[in-house]
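In: model this:
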Amino acid sequence: MKKRQMDLLGLVLLVCLSLLCAACAPSQEKMDTLATEVAAGIYATLTAQAPIETPTATIIPSPTAVPSPTTTPTPGAMVAVSVLNVREGPGTTYTALGQLNRGEELDITGQFENCSWVKMKSRSSGLEGWVAGGEQYIELRIPCEQIPLGVFHPQTGWIQRGEGGGYGTMTVDNGTAKDGVVILTANDQAVMAAYIRAGEKFTLQGIQDGTYALYFSTGSDWNGKEFMTDPRRQRFTDAFEFSTSASAYTIWDVTLHTVTGGTASAQDVGEGDFPAIGE
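Out: As a prediction, this is how the structure comes out:
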């Protein structure tokens, strides 16, 4: 009887304890809230501990150009005599500008009459001008046909003297501001020609009897064939007659500039219609 009472008492205590525990346990809503807070805390912790990668720019150096080695051009010629005169133009009648010594290296810039004269500049002294082009004077290292005609300032005088043999004369006055070249032609062929500097005169002599046309050109930078700068080519409209008798011969006076009372006129001609000289 005591044992059953004890068992009953224990059962009662167990039921009371269960009820007590059930009363103390949190509700499902609190459990869900707690789980959310725990998960958020874990995420925040992991996020705070995770390293943040900051993007960095990669600098790629620009390629540095390697300078090409510079080479000194081969000189066009070398002086072959002890002393060589440098002149203002291609000829011994031109003023001497200075002298060169054997072995001086020259840069060639032009030539005249198949390199009988060459225009040059000395590499050592800087002196520029014309020198005789014969092999006894210089050692030319460039084929003559590759050298352009050089420009110069001729003196007033003959360019092409002609056969002569006549008595007729023609005096040409170049009163223009530019140098001029006059060419006397017969049957469309140049008979004689002269270079006349601005403000100077020249007389063509030895003109044979016949009918002639007179062409003239003005400009600057003459190369032995034509003016390279500001060329103007013209032809006198009227022909020029020359005749000789036992007591008289023909004399003409011509001006390349306009004069009061002048009776001659001229017209422009194209390059292809202008007579060639020195050929």
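
In: C-alpha only now, for contacts and for neighbours.
Out: Noted.

In: which element is the residue nearest to Tyr167 when sequence neighbours are not counted on?
Out: Closest residue in space to Tyr167, ignoring its immediate chain neighbours: Gly206 at 5.1 Å, by CA to CA, 6 or more residues apart in numbering. Assigned by DSSP states H and E, Gly206 falls within strand 201-207.

In: now the other sequence, so there's something to compare against:
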Amino acid sequence: MKSKGGKYVKEKLILFIAVIVFFGGSKLINITRAFTHHYITSLNGLKPTIIFTNTLITIAQSSNLTASKIRPETGTFIKDSPRDGYCILTIKNQLNNTDAIAILTPLGSKNPLIAVYIRSRDSFTIKGIRDGTYELYFSLGEEWDDKIRRFTKKAIYEHFEDPLIFETIYEKYSTYISIKYTHLEVTLYEVIGGNTKTKRISEKEFPDLRP
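Out: Reported below is the predicted structural model:
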């Protein structure tokens, strides 16, 4: 099935703030890109230690409550990898009536690095992404089953045609170091004047999140 939509990319430099890029999902979507500036007065080290961690949630089961009946909270990491970089990805699902799972993989691979659950009418920001080029997959649907790590009702699967590029730039001056990093913002729903395209794919083409 052909994806609908295209999308535009804005790039701006925001002093002391960030870079933003808007991408979309299987319709007309947006991506915004920006660079955030941070200033470090100490020149002893090029990069301070910044580590973002999230505990992977294991859903407890009982005779009265099974995993298939549990709806994860927005921000539940189904899959996670070390996030000690600077870059940021904001994923917006506010205009969809179904929940989403968004997955980052290395370029040219379906091996999931980060997978996060985002409820309908909500958004989430992933921090600490390392520099690199990634692919973004997402699925929309209902009735999440944590055992198979899929939506079991009304599931659709999408893949962004354009890769997401994250970059950190260090600029060393006589008394401080300036650090600029990418902040991308993507939408998983149709927008007017969208600047990126997604492709509808089959369940077999979607990354496997099972342990």
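
In: Over in structure 2, tell me which residue corresponds to the residue nearest to Tyr167 of structure 1.
Out: Aligned by TM-score structural alignment, Gly206 of structure 1 pairs with Gly128 of structure 2.

In: Flag every buried residue along stretch 82-100 of structure 2.
Out: Of the residues in stretch 82-100 of structure 2, those with enough neighbours to count as buried (16 or more other CA atoms under 10 Å) are 83-94, 96, 98-100.

In: neighbouring contacts of it?
Out: Outside of stretch 82-100 of structure 2, the residues that reach it under the criterion CA atoms under 8 Å, 6 or more residues apart in numbering are 49-53, 117-131, 138-142, 166-168, 181-189.

In: go with 6 Å
Out: Contacts to stretch 82-100 of structure 2, defined as CA atoms under 6 Å, 6 or more residues apart in numbering, come from residues 50-52, 117-130, 139-141, 181-188.

In: Make a PyMOL selection of whichever of the residues you listed turn out to be buried.
Out: Filtering the contacts of stretch 82-100 of structure 2 down to the buried ones (16+ other CA under 10 Å) takes a single PyMOL command:
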select buried, resi 117+118+119+120+122+123+124+126+127+128+129+130+139+140+141+181+182+183+184+185+186+187+188
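
In: which residues in the stretch 101-250 of structure 1 form strands?
Out: Here the stretch 101-250 of structure 1 has its strands, by DSSP state E, counting those that start in this stretch, at 105-112, 117-122, 128-132, 138-140, 157-160, 168-173, 179-186, 189-196, 201-207, 210-222, 227-236, 240-242.

In: Please identify the most buried of these.
Out: Greatest average neighbour count among the strands of the stretch 101-250 of structure 1 goes to strand 128-132 (a mean of 25), per mean count of other CA atoms under 10 Å.

In: Can you report how many residues lie near Arg4 of structure 1?
Out: Arg4 of structure 1 has 9 neighbouring residues, counting by other CA atoms under 10 Å.

In: For stretch 165-180 of structure 2, which residues meet the burial criterion?
Out: Result for stretch 165-180 of structure 2 [16+ other CA under 10 Å]: buried residues 165-168, 177-180.

In: Of all pairs in those residues, which one is the farthest apart?
Out: Spanning the widest gap among the buried residues of stretch 165-180 of structure 2 are Ile165 and Ile177, at 22.7 Å by CA to CA.

In: Tell me who's in contact with the residue nearest to Tyr167 of structure 1.
Out: Contacts for Gly206 of structure 1 were tallied using CA under 6 Å, 6+ apart; they are 164-168.

In: same thing but at 8 Å, please
Out: By CA under 8 Å, 6+ apart, the neighbours of Gly206 of structure 1 are 163-169.

In: And for Gly132 of structure 2?
Out: Applying CA under 8 Å, 6+ apart to Gly132 of structure 2 gives the contacts 165-167.

In: So for structure 1, the centremost residue is which one?
Out: Thr109 (14.9 Å; CA atoms, centre = their mean).

In: was I right about it contacting Lys119?
Out: Yes - under the criterion of CA atoms under 8 Å, Thr109 of structure 1 makes contact with Lys119 at 5.5 Å.

In: Quick check: neighbours shared by these two?
Out: In contact with both Thr109 of structure 1 and Lys119: Gly150, using CA under 8 Å, 6+ apart.

In: Ser217 of structure 1 maps to what in structure 2?
Out: That one, Ser217 of structure 1, aligns with Ser139 by TM-score structural alignment.

In: residues touching that match, list them.
Out: Applying CA under 8 Å, 6+ apart to Ser139 of structure 2 gives the contacts 100-102, 151, 155-158.

In: Just give the nearest non-adjacent residue to it, would you?
Out: Leaving aside its chain neighbours, Ser139 of structure 2 sits nearest to Tyr157 (4.5 Å; criterion: CA to CA, 6+ apart).
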